[in-house]
Structure formats: structure tokens, C-alpha cells
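Student: give me the fold of what follows.
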Amino acid sequence: MEAGLDAGPETAVAAAPAAGPDTTLTGREKTAERLLAASARHSFDPDTELDWAAPFEEGKWFWPPELVSLYDTPLWKRMTPEQRIELSRHEAASLCATGIWFETILMQLLLRHTYDLDPTSGHVRYALTEIADECRHSQMFARAVTVMGTPTYRPSRLDHHLGRVLKSASTTPGSFTGTLLAEEILDWMQRLTFPDERVQPLVRGITRIHVVEESRHIRYAREELSRQMTAAPRWEIELTRLTAAQTGRVVARALISPRVYASVGLDPAQAVAAARTSPHRREVMTQSAKRLMDFLAEIGLVRGPSRRMWRASGLLA
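Tutor: Sure, this is the predicted structure:
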């Protein structure tokens, strides 16, 4: 990785604020201008920042072992060290391909959000900047899958169609909730990955770029969702509670394709059951979403029947 990325600003990696943004249009514009300035200072071109030609290092993981879906299960303990690393390679590729799917949906949601807004506003200009970031990220993830030499893991047919419904019919607060679900869960995992010297340098470089740039996207989405929740009618809030919880279930199960297990010689049904019943995996998923779930509860999106749905997704303890 180029020195410019290693010297990247720590402020750019900082997590988004918990809550309490200025809910006025002036506040929205102030946030946008700050994020536009940060984007101008700290945006990266993965094609030049990363060494795509470097060979993978023998014995290094493609994802931290503690974040691999079968870690600490009886099945994991029967796997060889080589098989575990190979599973990490396929799971990293699955996360990259799923990330492309998430970001394709996100870009369409952002364009829908800006359609009726002033195109000269800072808020819309930042949305377009974020879309440009997501285009680069999707290209980066696609190149990573190619370099890792795995199949292209896609969501199930059901989840693919549910994504189509989300990007076409979501409420505005639902759109930003879905955005945060896809971004914050992966952000938590990637913050553990990029400093981890056990992990392949290319994967660490990819995750660092993503964390730096996604930190701005998370701030933008959190503050806009808070504004939307103060103005949305009651019916829209109630609908968003249910659709957001359902989106959480889709996001959680789509991260790792069951096909990865067959690729490393495991029985997919047995492996899926092992991951689903793993206390360690449950803890990883709840920890990855904890900060987000606290925020969603604070703004009123985790109440009533939706709470049971959030628990069923594995994202809420």
C-alpha cells in the first residue's frame, strides 16, 4: 500500500457521532460542507493505492479468524489449519460480493432521496460524492474477488428480490436505516481487520480504505435519519420500524453465502447449522451491530413487534 494511505488521518477513521445532530436545514448543509471538505482531503483510488500484483503471503488469513463464521464451533475444531484459512478466503470474497450488492442498492436509494431536492445544495452534492465513493468501492471489491480466485458469491434469489423491493419502495427513513445496517456492521468488522497483522496486506488495505471513506457515509446517514425521524408522520415511523427490522434479518443472513462451505469441502447444511447455533458467532453479530442498535433504539426504531424481529435477526441481544 502506498505511504499516503498509511499516513491517513485518524480523524477520518473516527466513528460517526452517536446522536443529537442539528435537525435544521442549516445543520444539514453544515454537515454536508464538512463532509465534502473531508472527502476532498481523504479519498483514495484503490487502483493506485493498493498493490494488486503482490502475491498472497503463505499462512496469513484473509479475514481475522475470530470473525470467520465457524470459529470456535465443533466443526471448526475438526478443520485443518489450511482449511480454516481457505474458509477465511472464501468468506472474505463473499463479504466483498455482498458489499457490491449492498452498495448497488444504497446508490439507488441515495439517488431517490436527492431526486426532489435542490441539486446545488451541499446535501445533494455530498450524496453524489458518496455515490462516487461507492462506485469505487464496488470496483475495488470486484477486483478483490477476482484476485482471490473464488466464485462470485451472490445473495439467495429471495434476498435478491427483497433487495429489489427495498430499493424501489422503502420509506426515506427506511432507506437510511438500511444504509446504516449494511455499513455499520461491516465497519465494525473492518476496524478489527485493517490493523491485524495476521491478515493479508491486500485485505488490510482494502478494509482501511473502506473504513476511512465509510466513516463519512455513516455520519451523513445517521444525521439525516435523525432529521427524518423528527419530521416523519406516525404511519411512516411505524412502517419503518417493521421494514428496518426485516432489512436487518436480510443483511445478517446475506453476509456469508452457504456456498462458501461447499467450496472448502464442508457440508453446507451442517456448516450453516453450526454457524447459526454458535454462541461465538451470535456474540460477533450482536457486537457488530450494538452501536447501531443503541442509536436506532434512541431515535425510536426498536419498539414493539420490531424488537422481536431484531432479536430474530441475531443483531440484538
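Student: use CA for all of it now, contacts and neighbours both
Tutor: Will do.
Student: most remote residue from this structure's center?
Tutor: The outermost residue of the chain, judged against the average C-alpha position, is Arg78 (30.3 Å), by CA atoms, centre = their mean.
Student: for Glu66, see how far away that residue is.
Tutor: Going from Arg78 to Glu66 by CA to CA, to the nearest Å gives 16 Å.
Student: ok, Arg307 next?
Tutor: 27 Å.
Student: cool, Pro173 as well?
Tutor: Relative to Glu66, and taking CA to CA, Pro173 is found at 33 Å.
Student: and Val124, by the same measure?
Tutor: Val124 is 39 Å from Glu66, where distance means CA to CA.
Student: looking at the two, which one has more neighbours?
Tutor: Comparing Val124 with Glu66 by neighbour count (other CA atoms under 10 Å), the higher total belongs to Val124, at 20 against 13.
Student: surely that one is within a helix?
Tutor: Yes. Counting by DSSP: H, G, I helix; E, B strand; the rest coil, Val124 falls inside a helix.
Student: residue contacts, it?
Tutor: Taking CA atoms under 8 Å, 6 or more residues apart in numbering, we find Val124 in contact with Thr114, Leu117, Asp118.
Student: three-state assignment of the residue nearest the centre of the chain?
Tutor: Central residue of the chain (CA atoms, centre = their mean): Glu183, 3.1 Å from the mean position. Under three-state DSSP, Glu183 falls in the helix class.
Student: my read: it touches Glu214, true?
Tutor: Yes. Here Glu183 reaches Glu214: they are 7.1 Å apart, a contact under CA atoms under 8 Å.
Student: please name every helix or strand in contact with the longest helix anywhere in the chain.
Tutor: Counting by DSSP state H, the longest helix found in the chain is helix 81-114. Helices and strands touching helix 81-114, by 3 or more CA pairs under 8 Å, 6 or more residues apart in numbering; DSSP states H and E, are helix 122-148, helix 157-169, helix 172-193, helix 259-263.
Student: and this one, so I can compare the two:
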Amino acid sequence: MAISTSRPQARNQSSDDGVARRLLDSSAQLSYDPLTEVDWDTPLDTDFHGASPEWSTLYGTAYWNEMTDAQRKALTRQEAASVASTGIWFEMILQQMVLRDIYAKDPTDDTFQWALTEIADECRHSIMFARGAKKLGAPAYRPHRVAVELGRFFKTVAFGEAAYAAILVAEEVLDVMQRDWMRDERVVPFVRTINNIHVVEESRHMKFARDETRKHLARAGRLRRRIHAVLIAVAAYVIVTSMVNRKVYANAGLDEERAVREAKANEHHKSMMRASCSGLMEFLSSVGLLTRPALFFYRRAHLI
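Tutor: The predicted structure is shown next:
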């Protein structure tokens, strides 16, 4: 992060600090406490979906057409819980990267204070997702061990634009699908509230991630850009392919092997993912991070 240390008073903003100040003001005006905003007490109504059915990994497949309405709803509840669990996993990575980035920097700067505000948001979101997954009747879905170890490596080595662009990738993908879920009356009300909270607060995080990515890239050489472009793409691939755990199918009462097979071949879901990432891909292209090697991983993840 570029931080000004020359201003004598907070009101004498540097241009780098202006975005952070606006985000702090926005957070002060519009933030939520999930513990009081979400209806945690009403028992789960199984007549509702957990996510918009069009976002199900099986929607549009032969298996989906054979499923009963109750099975479809059970599946979307498990899938929503899996997405939430993946969100927790990445939010823990995000927090560590941001903390490392601001370590030993000027705590009086708005950028430093916004970074801590974002971390506080992510802590609340993780608790919210955890409680939401439990209420959906799902187990603790965890990414595959390889993904966990890759995440451990990434959070250790990623810095600058690699860290912030990867944060943006994870948040953008979730943002589009959750905007659909929060407006969908077929989705159980407490999940709609969770999605609304996340969309509102993550919009500030995405603004900050875009700004930080641009600022760091302004100081990056050609080789660093090319290396980080691939690192970000690999992170995107791991995140996206970890969103829906294969165990969701068995936990929804389905044939796991058949469901996995049909989900992998589901062109409808692939097109939904590509559409959700169109704005993200435009941004990555505009800052020079959509290189040919990086495109390989985005295509494998069906993001482009």
C-alpha cells in the first residue's frame, strides 16, 4: 500500500489515502452486525432453497431433471453451505495477507485504518458464514488437502498486486452469485439476509482491492507482472474449483459419483461462471494481468 507520512493532519489527504477515507466513511454509515441482523432463531424451513437453483452445479443436467423438488432444495442448501465454508477458508487467507501488508506501517493513515476495518468485517463474515452453514444442516466442508496447502503457500509468498488481485478474484465471483441469491424469494430468508450483508460490505473491499492492485502494479516491472499474473490465475483456479465440495451430493441424498460426473460436464454452470467473471476479466486485462499463461488457468476454471 502507498501510504503518505508527510501530512500533519488527517484532513490533508494524499491522493493514495482518499479512497481509504471514503471507504471508512461509508463503513461508518452502512455496516451490519450479523448477530442481530440475521434471524438465527427461526427453525430452518426446508420448503426453501439455499441458493438460486440456476446456480446449482447440477441445474440443467439430466440428473437435475430426475430429482424431486425436495432433493433440489436439499442440494442447493448443501451447495450454499459449501460456498460459505470456502468463503471462510479464503477470508482467513485474506486477513493474513492484509495484516502482513500493513505490518509496521503508519497506523494514523486512513489506509492502515481501513485495512483493519476490512479485517474486522471479514471476521464477522466468517462467523456469519459458519453459523449459516450450520443452520442449513451442513457439515464442515473443507477444501481438499492440496488446496489447503496451496493456500498456505500462497498466503506466505503473495504480496502487493498478487495478494490484492487474488482477493478481488474471490470476492468478485461470490458477489455476482450472491446478488442473485439475495433477491430470490425461493431462497430461505436468513440466507438472503446473509448474502445482502456480504454484498454491501464486500463492495467496499472490492473497491479497495482494485485500487491497491493498480497502485502496486504502477511500481512493478515486466517480469514481476508476468509471474504474479500466473500466481493470481492459479489462486483463482484453486478457489473456484474448491467452492462446491463433492460431498454435498451424498449429503443431499444423491449418487455422488454420478453427480460429480454430470456437474463437471454441465455447460450451463460453466456459462454462469463465465458471465459472473466478465467484469473481473476486463479489469485484469486492463492492468496487464491477463497474460497467455494466466489464461490457461482461467479457462480451466471456466472463468473465461
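Student: mind telling me what the residue farthest from the centre of structure 1 corresponds to in structure 2?
Tutor: Applying TM-score structural alignment, one finds that Arg78 of structure 1 aligns to Glu66 in structure 2.
Student: next: Leu192 of structure 1.
Tutor: Matched by TM-score structural alignment, Leu192 of structure 1 corresponds to Asp180 in structure 2.
Student: what's the answer for Gly248 of structure 1, then?
Tutor: Using TM-score structural alignment as the criterion, Gly248 of structure 1 maps onto Ala236 of structure 2.
Student: how about its match, nearest residue that isn't a chain neighbour?
Tutor: Nearest residue to Ala236 of structure 2, sequence neighbours excluded (CA to CA, 6 or more residues apart in numbering): Val169, at 6.3 Å.
Student: what residue of structure 1 matches up with that neighbour?
Tutor: Superposed on structure 1 with TM-score structural alignment, Val169 of structure 2 falls opposite Leu181.
Student: now do Thr57 of structure 2
Tutor: Correspondence of Thr57 of structure 2 to structure 1, assessed by TM-score structural alignment: Ser69.
Student: check contacts around that match.
Tutor: When the contact criterion is CA under 8 Å, 6+ apart, the partners of Ser69 of structure 1 are Ile256, Ala275, Arg281.
Student: what's the answer for Ala162 of structure 2, then?
Tutor: Contacts for Ala162 of structure 2 (CA under 8 Å, 6+ apart) come out as Thr213, His228, Ala229, Leu231, Ile232.
Student: likewise Ile256 of structure 1?
Tutor: Contact partners of Ile256 of structure 1, counting by CA under 8 Å, 6+ apart, are Ser69, Glu91, Ser94, Leu95.
Student: one more time with 7 Å, if that's ok
Tutor: If you count contacts by CA atoms under 7 Å, 6 or more residues apart in numbering, Ile256 of structure 1 has them with Glu91, Ser94, Leu95.
Student: cool, and Leu70 of structure 1?
Tutor: Taking CA under 7 Å, 6+ apart, we find Leu70 of structure 1 in contact with Trp76, Ala274, Ala275.
Student: could you check how many residues crowd around the alignment partner in structure 2 of the second one?
Tutor: Residue correspondence to structure 2 (TM-score structural alignment): Ala274 of structure 1 is matched to Glu262. Using other CA under 10 Å, the number of residues around Glu262 of structure 2 comes to 18.
Student: again, but for His269 of structure 2
Tutor: His269 of structure 2 has 21 neighbours, counted by other CA under 10 Å.
Student: quick check: the counterpart of Met293 of structure 1 in structure 2 vs Thr57 of structure 2, distance?
Tutor: Per TM-score structural alignment, the equivalent position to Met293 of structure 1 in structure 2 is Met281. Met281 of structure 2 sits 22 Å away from Thr57 of structure 2 when distances are taken as CA to CA.
Student: same check on Ala265 of structure 2?
Tutor: Separation of Ala265 of structure 2 from Thr57 of structure 2 (CA to CA): 10 Å.
Student: do the same with Ala165 of structure 2
Tutor: Noted for Ala165 of structure 2: a distance of 26 Å to Thr57 of structure 2, by CA to CA.
Student: next: Lys207 of structure 2.
Tutor: 29 Å.
Student: translate Tyr249 of structure 2 into the numbering of structure 1.
Tutor: So Tyr249 of structure 2 corresponds to Tyr261, using TM-score structural alignment.
Student: list the contacts for that match?
Tutor: By CA under 7 Å, 6+ apart, the contact list for Tyr261 of structure 1 reads Asp267, Pro268, Ala271.
Student: repeat that for Thr193 of structure 2.
Tutor: Val38, Met182.
Student: counterpart of it in structure 1?
Tutor: Matched to structure 1 by TM-score structural alignment, Thr193 of structure 2 sits across from Gly205.
Student: please identify which helix or strand holds its match.
Tutor: Taking DSSP states H and E as the criterion, Gly205 of structure 1 maps to helix 201-231.
Student: still on that earlier bit, and the contacts of Ala162 of structure 2, which is closest to Thr291 of structure 2?
Tutor: Nearest to Thr291 of structure 2 among the contacts of Ala162 of structure 2: Ala229, at 6.6 Å, using CA to CA.
Student: excluding sequence neighbours, find me the nearest residue to the closest one.
Tutor: Leu289 (4.7 Å).
Student: now Leu23 of structure 2. Nearest residue, chain neighbours left out?
Tutor: Spatial nearest neighbour of Leu23 of structure 2, chain neighbours left out: Arg204 (6.2 Å); criterion: CA to CA, 6+ apart.
Student: just tell me what that neighbour corresponds to in structure 1.
Tutor: When structure 1 is aligned by TM-score structural alignment, the residue opposite Arg204 of structure 2 is Arg216.
Student: any idea how many residues pack against that match?
Tutor: Using other CA under 10 Å, Arg216 of structure 1 has 23 neighbouring residues.
Student: swap in Asp45 of structure 2?
Tutor: Other residues near Asp45 of structure 2 number 10, with proximity taken as other CA under 10 Å.
Student: and if you look at Phe295 of structure 1?
Tutor: Phe295 of structure 1 has 18 neighbouring residues, counting by other CA under 10 Å.
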